[in-house]
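> build me a model from this:
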Amino acid sequence: MSLFPTYNRFPLTLVSGEGTTVTDDQGKTYLDFVSGIAVCNLGHRPPEVHQAIEEQLSRLWHVSNLYHIPVQEEAADLLTEHTDLDRVFFCNSGAEANEAAIKLARKHTGKEKIVTFEKSFHGRTFATMSATGQEKIHQGFGSLLPTFEYLPFNDVDAITDLEGEEVAAIMVEVIQGEGGVVPATQEFLTAVQNKCKDTGALLIIDEVQTGIGRTGTPFAYQMHGLDPDIITTAKGLGSGFPVGAMLGKEELSTSFSAGSHGSTFGGNPLAATAVKATLHTIFKPSFLTEVQEKGHFFKKLLKECTSDVSGVKSVRGIGMMIGIEVDGKALDIVHRLREKGLLAVVAGPSVIRLLPPLNVKEEELKQAVRIMGDVLQSEYKELKQFG
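Predicted coordinates for the structure are as follows:
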């Protein structure tokens, strides 16, 4: 094999998918509650996105950002209309969006220090790896960028005690995804925002995993009444087409003038078309209301299903972003779930992460809970059968 061994792959080759269901090269079907790690928010091959991309494919693929791209401007308008931000920079991934946010914060404030949090995850480029508060991401790469400081997550006292005069920005996830599906408290997020306002630091919210309807709102920060200066997004933004975006307030635009930053492929006609078609569906109020309702329903079923299992410590999360913390290795359970026809992923060593498509059917949620019940019953021997 000619690939670098950068991934611990599951023994699985998927060859087709539609909606929440995928099929492997042996003809076995699965419920996909990974969704490409919160990417396929409308499931696999959503018809409205598929059709839009096919039509664009027949006209124009790429022209570079040297020229006006009308569909890119339309996609940007959809993002600003559904947020408290005014300007959009398109790129290709969440890491690139976070790179852009870091650069913009430093350039605009004239300061270098950026505060992030323990167990955070912001990407694997050199700057975003340095921003990530996880030692396992840092190992083997030598000295990191020295301008990042990590504070404990959900620790209000740590924010209160922060000397913020030299801080360009505080960068936070509303729900730590890779860090274990851990929601931030309202008190903590309010303290972060107040510290930014008091010191002149910018508030950057990393919405790469939580954004685009995953929590039942366009972006997760909106559940908490926050007023960010910058947000970043990717994953679900293009329904599987590689695209990311950084959004910022109007006053920041002077610090990202022509030539200050760029991306060859960012927001090209194909990517922007995928964004536009995706957002037209997900940002409908009725669609988001359904996500909230199904999220409550799913978490309720999972809590009922695991209530008598000593090996399950908690079921947590918001909307269609759920974590189940267990005793032992979560990966062992994820393997068994796959054998039973349910795809899940881990978030750290002890958390099973479930990220179903936002338009998952209620019966598919029930089916997933039944599979989860069977596997956990076998694993821990104490689960009442879920009916």
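> C-alpha from now on. contacts and neighbour counts both.
Will do.
> in this protein, which spans are helices?
Here the chain has its helices, by DSSP state H, at 35-38, 47-57, 70-81, 94-109, 126-131, 135-138, 156-160, 186-199, 269-282, 285-306, 330-339, 362-380.
> can you add distance to Glu178 and give those back as JSON lines?
As requested, the helices of the chain are exported to JSON lines (distance: least, Cα to Cα, whole Å):
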{"stretch": "helix 35-38", "distance to Glu178": "10"}
{"stretch": "helix 47-57", "distance to Glu178": "28"}
{"stretch": "helix 70-81", "distance to Glu178": "25"}
{"stretch": "helix 94-109", "distance to Glu178": "13"}
{"stretch": "helix 126-131", "distance to Glu178": "13"}
{"stretch": "helix 135-138", "distance to Glu178": "11"}
{"stretch": "helix 156-160", "distance to Glu178": "21"}
{"stretch": "helix 186-199", "distance to Glu178": "19"}
{"stretch": "helix 269-282", "distance to Glu178": "23"}
{"stretch": "helix 285-306", "distance to Glu178": "19"}
{"stretch": "helix 330-339", "distance to Glu178": "13"}
{"stretch": "helix 362-380", "distance to Glu178": "21"}
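> to compare with the earlier structure, here is another sequence to fold:
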Amino acid sequence: MTTNSLNQAVSADLRERHAAAFMPNYGVPPVALVRGEGAYVWDQAGTRYLDLIAGIAVSSLGHGHPALAEAVSRQVSTIAHTSNLFVNEPEVLLAERLLGLLGAPGKVFLANSGTEANECALKLVLKYGRATGRGYIVAAENGFHGRTLGALSLTGKASIRDQFGPFPVDVRFVPYGDADALKQAVTGECSAVFLEPTQGEAGVVPPPAGYMRTAREICDATGALLVLDEIQSAIGRTGHWFAHQHDGIVPDVLTLAKGLGGGMPIGACVGFGDAGTLFAKGDHGSTFGGNPVSSAAALAVLDTIDRDGLLARARACGELLAGGVAAVDHPLISGVRGRGLWLAAVLTAPVAAQVQDAAQRAGFLVNAVQPDAVRLAPPLIVTEDQIGSFVAALPAILAEVTP
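Now for the predicted structure:
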């Protein structure tokens, strides 16, 4: 048996063991990854892939970044866990750093994931609603805020939501981007509006110009809290630290995760102004939230983005990637949506899964986020040459796909 055949057999064996050991909610992933370096990853067969999805917009600094490795190694050898019964310096430094980047007075709660950050935001909203006599929440159709029961109650996707209802929270859904529908739905009895600055799992769908500012104005007029879910869009992904900064607004509550930890599990909920002091002692908690290792990782991510000018790189490389994909002359390409290094190649037919498979065979990892949309969210350290290699390969990738 050749070395390559042996490696392929090992990979197949690992996938079979995965199928035998894990619940079937993910199916069996098609590739077993064993290592990464920069924007590249390798599978067990030794095949190299350009990673254009970055663990679903998580691996901000790519793979094996020395700043992240050093920060995590140093911290785990010092103290790896304290719980919320004690203070650790990395969590305090991280909260201070986030508030500084946001440029508005607020308070931070650290969690372990985006779903947990949204659960925190939901509890803030429920407490606010009961204190002010408000009941229902407004969220967007096709929005995604997580899969735990609280977060799922805010998620406007019937395919993943309906089988787990009914939900204890009264959430009313409106079409995303429809300012008139939002205005009609939000009254003085509404406690909050939950929105993504761009809908991620719906296919990287941006709102019309001015929509986020209008949402801010509607909430100001009615007294509802504006909660922005930036689980995917923050930490430089769109070329700003936070996507809402493109619109010049400040939410009442902001949720973060994914790219903040660069691969380590972390989430954050930030309450601005009065929303930051809604919780009393004992109202919420997390054993692992504020973990010093994850906090140290997040600080390394923020420091590296700042030091290496990765916000500007996200803008420049995002324009290069979007322009390159849009310029591909192929009947399957309809256009490109998104901003910075958070994009979707929009297709003219529901063949995104086939495009994903063809790209994998060509050495590129992309994500069929919707049947007609392929998500592209490479690490912020991706280079112009790497983007160029994907754009150059895209016509041949599309040629393999049958509409």
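> superposed, what's their TM-score?
The TM-score (TM-score structural alignment, normalised by the length of the first structure) is 0.95; 379 aligned residues with a Cα RMSD of 1.5 Å.
> about what we covered before: out of the helices of the first structure, which is closest to Ile352 of the first structure?
Of all the helices of the first structure, helix 330-339 sits nearest to Ile352 of the first structure, with 5.6 Å by Cα to Cα.
> Ala168 of the first structure is nearest to which of the helices of the first structure?
Nearest to Ala168 of the first structure, of all those, is helix 94-109, at 5.8 Å by Cα to Cα.
> list the contacts of that closest one.
Helix 94-109 of the first structure is contacted by residues 90-91, 112-114, 122-125, 127-128, 168-169, 201-202, 204, 206, 208, 230-235, 244-246, 252, 255-256, 261 when judged by Cα atoms under 8 Å, 6 or more residues apart in numbering.
> show me how to select, in ChimeraX, the buried members of these.
Buried subset of those, written as a ChimeraX selection, criterion 16 or more other Cα atoms under 10 Å:
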select :90,91,112,113,114,122,123,124,127,128,168,169,201,202,204,206,208,230,231,232,233,234,235,244,245,246,252,255,256
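> of the contacts of helix 94-109 of the first structure, which belong to strands?
Per DSSP state E, strands hold the following members of the contacts of helix 94-109 of the first structure: 90-91, 113-114, 168-169, 202, 204, 206, 230-233, 244-246.
> under the alignment, what does Glu363 of the first structure map to in the second structure?
Correspondence of Glu363 of the first structure to the second structure, assessed by TM-score structural alignment: Asp385.
> separation between Val355 of the second structure and Val41 of the second structure?
Distance of Val355 of the second structure to Val41 of the second structure, given as Cα to Cα, to the nearest Å: 19 Å.
> more neighbours: the two, which one.
Using other Cα atoms under 10 Å as the criterion, Val355 of the second structure and Val41 rank with Val355 on top: 26 against 23.
> any idea what that one aligns with in the first structure?
Using TM-score structural alignment, the equivalent of Val355 of the second structure in the first structure is Ile333.
> my guess is Phe90 of the first structure contacts Gly244. True?
Yes: Phe90 of the first structure lies in contact with Gly244 (Cα atoms under 8 Å); the separation is 5.8 Å.
> just to revisit the earlier point, Gly319 of the first structure: which of the helices of the first structure is closest?
Using Cα to Cα, the helices of the first structure put helix 285-306 closest to Gly319 of the first structure, at 4.1 Å.
> and that closest one with helix 269-282, angle?
For helix 285-306 of the first structure against helix 269-282, the angle by axes from the mean of the first three to the mean of the last three Cα atoms, to 10 degrees is 70 degrees.
> counting by contacts, list what helix 285-306 of the first structure packs against.
If contacts are counted by 3 or more Cα pairs under 8 Å, 6 or more residues apart in numbering; DSSP states H and E, helix 285-306 of the first structure sits against strand 312-318, helix 362-380.
> what about 10 Å?
Packing partners of helix 285-306 of the first structure (3 or more Cα pairs under 10 Å, 6 or more residues apart in numbering; DSSP states H and E): helix 269-282, strand 312-318, strand 321-326, helix 362-380.
> now the angle from the third one to strand 312-318?
Angle of strand 321-326 of the first structure versus strand 312-318, following the same axes, to 10 degrees, is 170 degrees.
> still on that earlier bit, in contact with the closest residue to the match of Val355 of the second structure other than its chain neighbours, which residues?
Nearest residue to Ile333 of the first structure, sequence neighbours excluded (Cα to Cα, 6 or more residues apart in numbering): Val375, at 7.3 Å. If you count contacts by Cα atoms under 10 Å, 6 or more residues apart in numbering, Val375 of the first structure has them with 333-334, 336-337, 339-340, 369, 381, 383.
> re earlier: number of residues surrounding the match of Glu363 of the first structure?
Neighbour count for Asp385 of the second structure, taken as other Cα under 10 Å: 10.
> so Ser73 of the second structure touches Ser294, yeah?
No: using Cα atoms under 10 Å, Ser73 of the second structure is not in contact with Ser294; the gap is 11.0 Å.
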